[in-house]
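S.K.: coords below, sequence missing:
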């Protein structure tokens, strides 16, 4: 199967971004020194991230139902807005990692195990969701409906899980910020 001219540019770009983003976040987590990059208090970032994740989850669900109802333009608009909020989240998350030391989870007992299960699955799927979302958006915006549908079957539940667990991580961590 021959790649379209646009695929020859977009596919390697998506792959590059998909490798670069998780690598950048990993590097930032282990910075030896933090930089007060905007003078914001630590507590403002996690709450903002939780709000973005919550709104993203709502938009994803609304977009799913719009698509099921055949409201394709509305579906597209919900998904583009969810993508935009996720991009804002990513930029804000990177700024927060540059600006603030990591905060350890202080919970004990069963909640500690639940928290780390949620956190670890959230982190792993956060890396996986980057190429899924980018390819899904690309195929949808270029009108490649069948390819869009095939990948969206996987993208939607993973993206929704990542958004939802992002809120859960905030709820678990809120007492420790």
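M.R.: That came in fine, so what should we check first? Being a predicted model, the structure only gives us computed values, none of them experimental.

S.K.: contacts, neighbours, all on C-alpha from now
M.R.: Noted.

S.K.: which parts of the chain are helices?
M.R.: 5-29, 44-68, 72-99, 110-141, 145-173 (DSSP state H).

S.K.: the ones you listed: which one's closest to residue 35?
M.R.: Residue 35 lies closest, by C-alpha to C-alpha, to one member of these: helix 72-99, at 4.8 Å.

S.K.: ok so, going back, how about the helices of the chain in JSON lines, adding mean neighbour count and distance to residue 37?
M.R.: Output for those, formatted as JSON lines (neighbours: other C-alpha atoms under 10 Å; distance: least, C-alpha to C-alpha, whole Å):
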{"stretch": "helix 5-29", "mean neighbour count": "14", "distance to residue 37": "13"}
{"stretch": "helix 44-68", "mean neighbour count": "19", "distance to residue 37": "12"}
{"stretch": "helix 72-99", "mean neighbour count": "18", "distance to residue 37": "5"}
{"stretch": "helix 110-141", "mean neighbour count": "17", "distance to residue 37": "24"}
{"stretch": "helix 145-173", "mean neighbour count": "18", "distance to residue 37": "21"}
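
S.K.: take a look at this one as well, against the first:
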């Protein structure tokens, strides 16, 4: 298959821009508190559930592709990207209307929590360009390159999705305290 270098170059530029803009915008919006807006305290269990659903669908998508169900794989992966975007919007909305919650655990569990939280945050930034590049390779029908990237993208994305649920479960007793 002939590679359309111009199209790939455009994708790469867009991916680079999006990969820088998303973390910057999230960081900036984290510092913004909307005045006179009711805190959206109902969102954390919803966006944690979205992370959980994303994790499940990532596994189902891998099973589908291994079974040769390429159209199903494509639909599920597109859905996972949409779910990740929905998570991001809800997460930012929550933090723009609510104060951050402090983890109240003591002893070794506190270190476990912060390890999971920090790796989750770092990898959630790293995964954005990885997902977009992996998706672009499939879109451009560069399936061998797509498979090579997906071998790294999948476990990191799965970790980010699962660790997001774990972070929520660990901090949920401290919401509203």
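M.R.: Received it, and whenever you're ready, just let me know what you need. Keep in mind it's a predicted model, so treat the numbers as computed, not measured.

S.K.: what TM-score do we get after superposing?
M.R.: Here the TM-score for the pair of chains, by TM-score structural alignment, normalised by the length of the first structure, is 0.92; 173 aligned residues with a C-alpha RMSD of 1.7 Å.

S.K.: still on that earlier bit, minimum distance to residue 36 of the first structure: which of the helices of the first structure has it?
M.R.: Nearest to residue 36 of the first structure, of all these, is helix 72-99, at 4.7 Å by C-alpha to C-alpha.

S.K.: run the angle between that closest one and helix 145-173 for me.
M.R.: 40 degrees (axes from the mean of the first three to the mean of the last three C-alpha atoms, to 10 degrees).

S.K.: so which bit of the second structure is helix 72-99 of the first structure matched to?
M.R.: Here helix 72-99 of the first structure aligns to the second structure at residues 70-97, judged by TM-score structural alignment.

S.K.: quick one: the matching stretch to the first structure mean distance?
M.R.: Superposed on the first structure, stretch 70-97 of the second structure shows a mean distance of 1.1 Å to its aligned residues (mean C-alpha distance after the TM-score superposition for the first structure).

S.K.: can I get the helices of the first structure in a markdown table with distance to residue 38 of the first structure?
M.R.: As requested, these are exported to a markdown table (distance: least, C-alpha to C-alpha, whole Å):
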| stretch | distance to residue 38 of the first structure |
| --- | --- |
| helix 5-29 | 16 |
| helix 44-68 | 11 |
| helix 72-99 | 8 |
| helix 110-141 | 25 |
| helix 145-173 | 21 |
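
S.K.: just checking, residue 51 of the second structure touches residue 164?
M.R.: Yes. Between residue 51 of the second structure and residue 164 there is a contact under C-alpha atoms under 8 Å: 6.3 Å.

S.K.: which one in the first structure is aligned with residue 61 of the second structure?
M.R.: Residue mapping for residue 61 of the second structure onto the first structure gives residue 63, with TM-score structural alignment as the criterion.
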